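Peer 1: Following is a predicted model, sequence given first.
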Amino acid sequence: MARAIHVFRTPDRFVAGTVGEPGDRVFYLQAVHDSRVVSVILEKQQVQILADRMGLLLEEVHRRFGTTLPEDADVDTSPLETPIDAEFRVGTMGLGWDADSGAVVVELLAVTETELDESVVLDDTEEGPDAVRVFLTPIQARGFATRSEMVISAGRTPCPLCGEPIGGEGHICVRTNGYLRTPGFDPTSWFDEES
């Protein structure tokens, strides 16, 4: 079967979003142009890495080429377009700068059972996994990174003692010798202000 490469040269939206409750969320990236919508599934850590690296790439582009970068960007806070039909699960991600168009290029490749050759990333070869390739202006890239950070931080609250996420059914904290705590438990209540 021929490889499908979904290219968005001037997307209206490129956003990260989730479906589900904190602790049981599924993460998506979604590219939209007019009525065309392509969604892919990925892991929370992949969203974090992409947002972090996008920020670093923008800083490097500014340093090397003097490209003016936006300090802040309007953040797209709208929900994902529905229905959400994922094209594939993301395995490999590529990120680059296209100096000709002045755009950040994001490529998302489907999970494969075989190891990928780096030459497949950002290439239109017939062989290889399905891909989504999106070209973002610097302001779109900054907006993507900002929204991604918001989506990631909207999960479960971290335990103030150990930093692990606290679920709806409580939390077994290693700092409290493993005692199960119920929702609403405040571990800071263990500390007496007078002692």
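Peer 2: That came through, no problem.

Peer 1: drop to CA atoms for contacts and neighbour counts, all remaining ones
Peer 2: Fine.

Peer 1: Just give me the neighbour total for the closest residue in space to Val106 that isn't next to it in sequence.
Peer 2: Excluding the flanking residues, the one nearest Val106 by C-alpha to C-alpha, 6 or more residues apart in numbering is Leu95, at 4.7 Å. Residues within reach of Leu95, counting by other C-alpha atoms under 10 Å, total 17.

Peer 1: got a list of what Leu95 touches?
Peer 2: Leu95 makes contact with Met54, Val104, Val105, Val106, Glu107, according to C-alpha atoms under 8 Å, 6 or more residues apart in numbering.

Peer 1: Against Thr18, how distant is Leu57?
Peer 2: 25 Å (C-alpha to C-alpha, to the nearest Å).

Peer 1: In addition, the following structure is provided for comparison:
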Amino acid sequence: MELIQQNPDIAAYLAVGEAVDHDHPTVRAATERLSAGHPDAYSYAKAAYEFVRDTIPHSQDSGDLRVTWRASDVLEQGTGICYAKSIAYAALLRARGIPAALCYQRLADDDGSDPVVHGLVAVRLPGAAEWARQDVRGNKPGVDAQFSLGEERLAWTARPEFSELDYPVLYAEPHPAVLAALQAAPDRPYLWQTLPTEL
């Protein structure tokens, strides 16, 4: 699948934003800790991926009712859904000077019902000609996402026969529908009723 940059300027995918707040002390501190043992861009990107995937539980899996949407809040509170965890991973990458974009899938039940938008991150390592999508949602039985710059190792593969699809656009900040849902939700059960079903 060809990924399309929303902004042709790569600097947009390094910028500080309201959600991707990688200038925040919490994000900077996490970046420094991860950088200490992973000096090159590849090993850092993989370590940051595994840190977000494995040490910040998906709030649906853990039963956490809190809703986070800023990268700094995800790291401070240690919780988030796929969108929030993706924002945190993008911030950790950008803090290290690695371009990172937010991107999305539309997933559904096996009969095509109950569609929902799922959040991913696309990373572009130095010297790479292409973006590589990553899924930091968090693994569980039936889900085995891995960091990969070659063949994608996402939590789910979009199945067109069930009305699922990969959105090709790379966003510098969360899609407005995603951000609005996160910001408006007082808790995760409310958020679950208001998640975007398409972009």
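Peer 2: Happy to help now that I have it. Just so you know, these numbers come straight off a predicted model, no measurement behind them.

Peer 1: Work out the TM-score between the chains.
Peer 2: Remark: TM-score between the superposed chains equals 0.30 [TM-score structural alignment, normalised by the length of the first structure]; 103 aligned residues with a C-alpha RMSD of 5.8 Å.

Peer 1: Just the ones of the contacts of Leu95 of the first structure in helices?
Peer 2: Counting by DSSP state H, the contacts of Leu95 of the first structure place Met54 in helices.

Peer 1: so can I have TSV of the contacts of Leu95 of the first structure showing neighbour count and distance to Arg36 of the first structure?
Peer 2: As requested, those are exported to TSV (neighbours: other C-alpha atoms under 10 Å; distance: C-alpha to C-alpha, whole Å):
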residue	neighbour count	distance to Arg36 of the first structure
Met54	22	24
Val104	23	20
Val105	21	19
Val106	21	18
Glu107	22	17
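
Peer 1: Looking at the contacts of Leu95 of the first structure, which is nearest Ile5 of the first structure?
Peer 2: Set against Ile5 of the first structure, the nearest of those by C-alpha to C-alpha is Glu107 (9.6 Å).

Peer 1: Could you report the neighbour count for the closest residue to the closest one other than its chain neighbours?
Peer 2: Nearest residue to Glu107 of the first structure, sequence neighbours excluded (C-alpha to C-alpha, 6+ apart): Arg133, at 4.4 Å. Close neighbours of Arg133 of the first structure, defined as other C-alpha under 10 Å, add up to 22.

Peer 1: my read is Arg133 of the first structure is in a helix, agree?
Peer 2: No. The assignment for Arg133 of the first structure, made by DSSP: H, G, I helix; E, B strand; the rest coil, is strand rather than a helix.

Peer 1: List the residues that contact it.
Peer 2: Ile5, His6, Val7, Phe8, Val105, Val106, Glu107, Leu108, Leu122.

Peer 1: So in the first structure, which strand runs the longest?
Peer 2: strand 86-98 (DSSP state E).

Peer 1: Just the buried residues of that strand, please?
Peer 2: Glu87, Phe88, Arg89, Val90, Gly91, Thr92, Met93, Leu95, Gly96, Trp97 (16 or more other C-alpha atoms under 10 Å).

Peer 1: The fourth one contacts Ser39, doesn't it?
Peer 2: When you say that, I think you mean Val90 of the first structure. No. Under the criterion of C-alpha atoms under 8 Å, Val90 of the first structure is not in contact with Ser39, lying 10.3 Å apart.

Peer 1: Find residues that contact each of those two.
Peer 2: In contact with both Val90 of the first structure and Ser39: no residue, using C-alpha under 8 Å, 6+ apart.

Peer 1: circling back to that earlier point, which of the contacts of Arg133 of the first structure sits closest to Ile139 of the first structure?
Peer 2: Val105 (13.0 Å).

Peer 1: so how far is His171 of the first structure from that closest one?
Peer 2: 40 Å.

Peer 1: and Tyr28 of the first structure, how many neighbours does it have?
Peer 2: Tyr28 of the first structure, neighbours per other C-alpha under 10 Å, totals 22.

Peer 1: Excluding chain neighbours, give the residue nearest to it in space.
Peer 2: Once flanking residues are discounted, Tyr28 of the first structure sits nearest to Ile41: 4.6 Å by C-alpha to C-alpha, 6+ apart.

Peer 1: Just to be sure, the one you found is in a strand?
Peer 2: Yes. Secondary structure of Ile41 of the first structure (three-state DSSP): part of a strand.

Peer 1: For it, which residues are in contact?
Peer 2: Val26, Phe27, Tyr28, Leu29, Ala86, Glu87, Phe88, Arg89, Val90.

Peer 1: The second one: what's it in contact with?
Peer 2: Residues counted as contacts of Phe27 of the first structure (C-alpha under 8 Å, 6+ apart) are Ala16, Gly17, Thr18, Val19, Ile41, Leu42, Glu43, Lys44, Val47.

Peer 1: separation between the fifth one and Gly91 of the first structure?
Peer 2: With distances defined as C-alpha to C-alpha, the gap from Ile41 of the first structure to Gly91 of the first structure amounts to 10 Å.
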